[in-house]
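K.L.:
Model the following, please.
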Amino acid sequence: MKVLVPVKRVVDYNVKIRVKPDGSGVDVANVKFSMNPFDEIAVEEAIRLKEAGKATEVVLVTIGPAKADETLRSGMAIGADRGIHVKTDELVEPLAVAKILAKIVAEEAPGLVILGKQAIDDDSNQTGQMLAALLGWGQGTFASKVEITEGSVDVTREVDGGLQTVTLKLPAVVTTDLRLNEPRYASLPNIIKAKKKEVAAKTPADYGVDITPRLEVLKTAEPPARKAGIKVGSVPELLEKLKTAGVL
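P.N.:
A predicted model of the protein is given here:
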């Protein structure tokens, strides 16, 4: 079974985000980029499926600028077999991403698509669900456990009330949550080997997908500074403060 793993290049989660003075967006000049953390978990899970004999090939896909090639190479350094880079310098919204991925799925015919539940830059949490809808496949979102069985996949999901396990017929789409696994570090020999692995260069036009934005960002602003708290002398006073604030 082939596993397809879409990955995204985002500002590293350790970087403190700065908003441009004119409010037009986030300042990304001279900041560190890395693979979206949820996608790292997806890559790790795909590699584990391959190591367990459940998958035969792991193919990574990324959509973004030329530098996104580094994101693919980092995934291949921990065990992915090859990559597909859909090159564009434009911002690609979730629906357009899903449409491109649907075209790639039609070409690659994977048995499973596994990707992060959301990207930490836009936090849309839409691509996996949209892709499943376009393909007409079953979907298991927010996965904290994935088990491949004969012709199906059992996905344990994190929901408000605890855990829910769903069984999906393959092929299917699975999105990963933080507690699914802990991604491994790439070794130096594997980093070197990854530089020689195959990466196919494509463009959105190759798949006939219009990536023109459907949304307009009016303004970007930093969240307001948190106000200082106050100390209370007793539980009754605390309850009174909470009632006054409308919390109780």
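K.L.:
rest of the way, CA atoms for contacts and neighbours
P.N.:
Will do.
K.L.:
Can you give the contact residues for the helix or strand where Pro6 lies?
P.N.:
Using DSSP states H and E, Pro6 sits within strand 2-7. Contact partners of strand 2-7, identified using C-alpha atoms under 8 Å, 6 or more residues apart in numbering, comprise 35-36, 39-40, 42-43, 46, 55-63, 71-72, 101, 105, 109-116.
K.L.:
now the helices for this structure?
P.N.:
37-51, 69-76, 94-108, 127-135, 188-194, 235-244 (DSSP state H).
K.L.:
and the fourth one, what other elements does it pack with?
P.N.:
Looking back up the chat, that one is helix 127-135. If you count contacts as 3 or more C-alpha pairs under 8 Å, 6 or more residues apart in numbering; DSSP states H and E, helix 127-135 packs onto helix 94-108, strand 138-149, strand 172-176.
K.L.:
go again using 10 Å as the cut-off
P.N.:
Under the contact criterion of 3 or more C-alpha pairs under 10 Å, 6 or more residues apart in numbering; DSSP states H and E, helix 127-135 touches helix 94-108, strand 112-116, strand 138-149, strand 172-176.
K.L.:
now for these, which one comes closest to Ser234?
P.N.:
strand 138-149 (41.0 Å; C-alpha to C-alpha).
K.L.:
List the contacts of the residue nearest to Ile17 when sequence neighbours are not counted.
P.N.:
Spatial nearest neighbour of Ile17, chain neighbours left out: Val26 (7.0 Å); criterion: C-alpha to C-alpha, 6 or more residues apart in numbering. By C-alpha atoms under 10 Å, 6 or more residues apart in numbering, Val26 lies in contact with Ile17, Arg18, Val19, Lys20, Asp121, Thr220, Ala221, Glu222.
K.L.:
I have a second one here; can you model it like the first so I can compare?
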Amino acid sequence: MRVLVGVKRVVDYAVKVRVAADKKAVDLANVKMSMNPFCEIAVEEAVRLKEAKKATEVIAVSIGPKASAETLRTALAMGADRGIHITTDLRTDQELGSLSVAKILAKVAEEESPDAIILGKQSIDGDFGCTGSMLASLMDVPQCTFAAKIDFDASTVERETDTGTEIVKFPGLPAVFTADLRLNEPRYATLPNIMKAKKKKIDAKSIEDLGVELSEGNEVLEVFEPPPREAGILVEDVDGLVDKLKNEASVI
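P.N.:
This next block holds a predicted model:
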């Protein structure tokens, strides 16, 4: 089984983002970037499949500027066999949306013929969470989203829902899977593996090389800071709490 896994370069989750002066985007100047946390989970799942002898090759693919090669090196250091870098100067948090990404991944999948495609359920910059579903639709293959556990032997996926988890059966491979938080705990890349990753192959291609026609239906009009949270209040007793919840907050 060959596994294609998507990785995205995003602003590090620990960084407090700043709005650019023109209020059209987040300011990325001198900001620490790292692999999207859900993509780390996807890479970990793919590598575990290889370690379990269920996957023969793990291919990491990233779409973005030149610096995205660093993100691919991280995936390679975690255990991926080789990387594919789709180069573009378009901002992946705005100008390159979910549909365009899905089209690009579909073209890569057409060339690589993977048995399984594993993506993060969402990226922490856009939080749309729809690239996996769009990709499955474009490829006309089953989709298993928000996966908390994947059993390829039984062809089942335990997936997260708003009310708990459910177990669904998929008809077979190829299929698209999106990783949720409880799927696994990503490993840290060790120094020896980081050094080995420098020798692994990364194929660079442009979007133009793939011949993909990009199309987006969304336009960012304004980016702004969320309003500051109001200060909380202290109540003297339970009766006072109930009174506030009932008469001021109107939640009971």
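K.L.:
follow-up on the earlier one: work out the gap between the strand holding Pro6 of structure 1 and the centre of the chain.
P.N.:
11 Å (C-alpha atoms, centre = their mean, to the nearest Å).
K.L.:
how about the nearest residue to Asn125 of structure 1 once chain neighbours are set aside, what does it touch?
P.N.:
Using C-alpha to C-alpha, 6+ apart and skipping the chain neighbours, the partner closest in space to Asn125 of structure 1 is Gln118 (4.3 Å). Gln118 of structure 1 is in contact with 8, 36-39, 124-128, 142, 175-177, counting by C-alpha under 10 Å, 6+ apart.
K.L.:
Then Ile17 of structure 1?
P.N.:
Ile17 of structure 1 neighbours (C-alpha under 10 Å, 6+ apart): Val11, Val26, Asp27, Val28, Val31, Asp121, Glu222.
K.L.:
quick one: the spatially closest residue to the fourth one that is not a sequence neighbour and Ile114 of structure 1, what's the gap?
P.N.:
Using C-alpha to C-alpha, 6+ apart and skipping the chain neighbours, the partner closest in space to Val28 of structure 1 is Val11 (7.5 Å). Using C-alpha to C-alpha, to the nearest Å, one obtains 21 Å as the distance from Val11 of structure 1 to Ile114 of structure 1.
K.L.:
Equivalent analysis for Lys20 of structure 1, please.
P.N.:
In terms of C-alpha to C-alpha, Lys20 of structure 1 sits 34 Å off from Ile114 of structure 1.
K.L.:
Compare these two and say which one has the larger neighbour count.
P.N.:
When Lys20 of structure 1 and Ile114 are compared for neighbours, Ile114 comes out ahead with 26 against 14, by other C-alpha atoms under 10 Å.
K.L.:
what's near enough to touch the equivalent of the more buried one over in structure 2?
P.N.:
Counting by TM-score structural alignment, Ile114 of structure 1 lines up with Ile118 in structure 2. Applying C-alpha under 10 Å, 6+ apart to Ile118 of structure 2 gives the contacts 3-7, 39, 41-43, 45-46, 60, 132, 144-145, 147, 175-179.
K.L.:
Is it possible to mark the buried ones in the residues you listed?
P.N.:
3-7, 39, 41-43, 45-46, 60, 132, 144-145, 147, 175-179 (16 or more other C-alpha atoms under 10 Å).
K.L.:
Number of residues surrounding the counterpart of Leu28 of structure 2 in structure 1?
P.N.:
Applying TM-score structural alignment, one finds that Leu28 of structure 2 aligns to Val28 in structure 1. Residues lying near Val28 of structure 1 (other C-alpha under 10 Å) number 14.
K.L.:
got the contact list for Val28 of structure 1?
P.N.:
By C-alpha under 10 Å, 6+ apart, Val28 of structure 1 lies in contact with Val10, Val11, Ile17, Arg18, Val19, Lys20.
K.L.:
Format these as CSV; extra columns: distance to Ala201 of structure 1.
P.N.:
As requested, the contacts of Val28 of structure 1 are exported to CSV (distance: C-alpha to C-alpha, whole Å):
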residue, distance to Ala201 of structure 1
Val10, 20
Val11, 23
Ile17, 30
Arg18, 32
Val19, 32
Lys20, 32
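K.L.:
Map Thr141 of structure 1 onto structure 2.
P.N.:
Under the alignment defined by TM-score structural alignment, Thr141 of structure 1 corresponds to Thr145 in structure 2.
K.L.:
Now its match: closest residue in space, sequence neighbours ignored.
P.N.:
Using C-alpha to C-alpha, 6+ apart, the nearest residue to Thr145 of structure 2 is Thr178, at 4.7 Å.
K.L.:
Isn't the one you found up against Pro142?
P.N.:
No - using C-alpha atoms under 10 Å, Thr178 of structure 2 is not in contact with Pro142; the gap is 11.6 Å.
K.L.:
which neighbours do those two share?
P.N.:
Ser133.
K.L.:
So the equivalent of the residue nearest to Thr145 of structure 2 over in structure 1 versus Lys197 of structure 1, what's the distance?
P.N.:
Using TM-score structural alignment, the partner of Thr178 of structure 2 in structure 1 is Thr175. Look at Thr175 of structure 1 and Lys197 of structure 1: by C-alpha to C-alpha, they are 26 Å apart.
K.L.:
Tell me, how many residues neighbour the equivalent of Ala231 of structure 2 over in structure 1?
P.N.:
Aligned counterpart of Ala231 of structure 2 in structure 1: Ala228 (TM-score structural alignment). By other C-alpha under 10 Å, the residues close to Ala228 of structure 1 number 5.
K.L.:
Equivalent analysis for Gly25 of structure 1, please.
P.N.:
Neighbourhood size, Gly25 of structure 1 [other C-alpha under 10 Å]: 15.
K.L.:
again, but for the one 4 residues further on
P.N.:
As a burial measure, the neighbour count of Ala29 of structure 1 was computed by other C-alpha under 10 Å and equals 7.
K.L.:
Okay then, goodbye and thanks.
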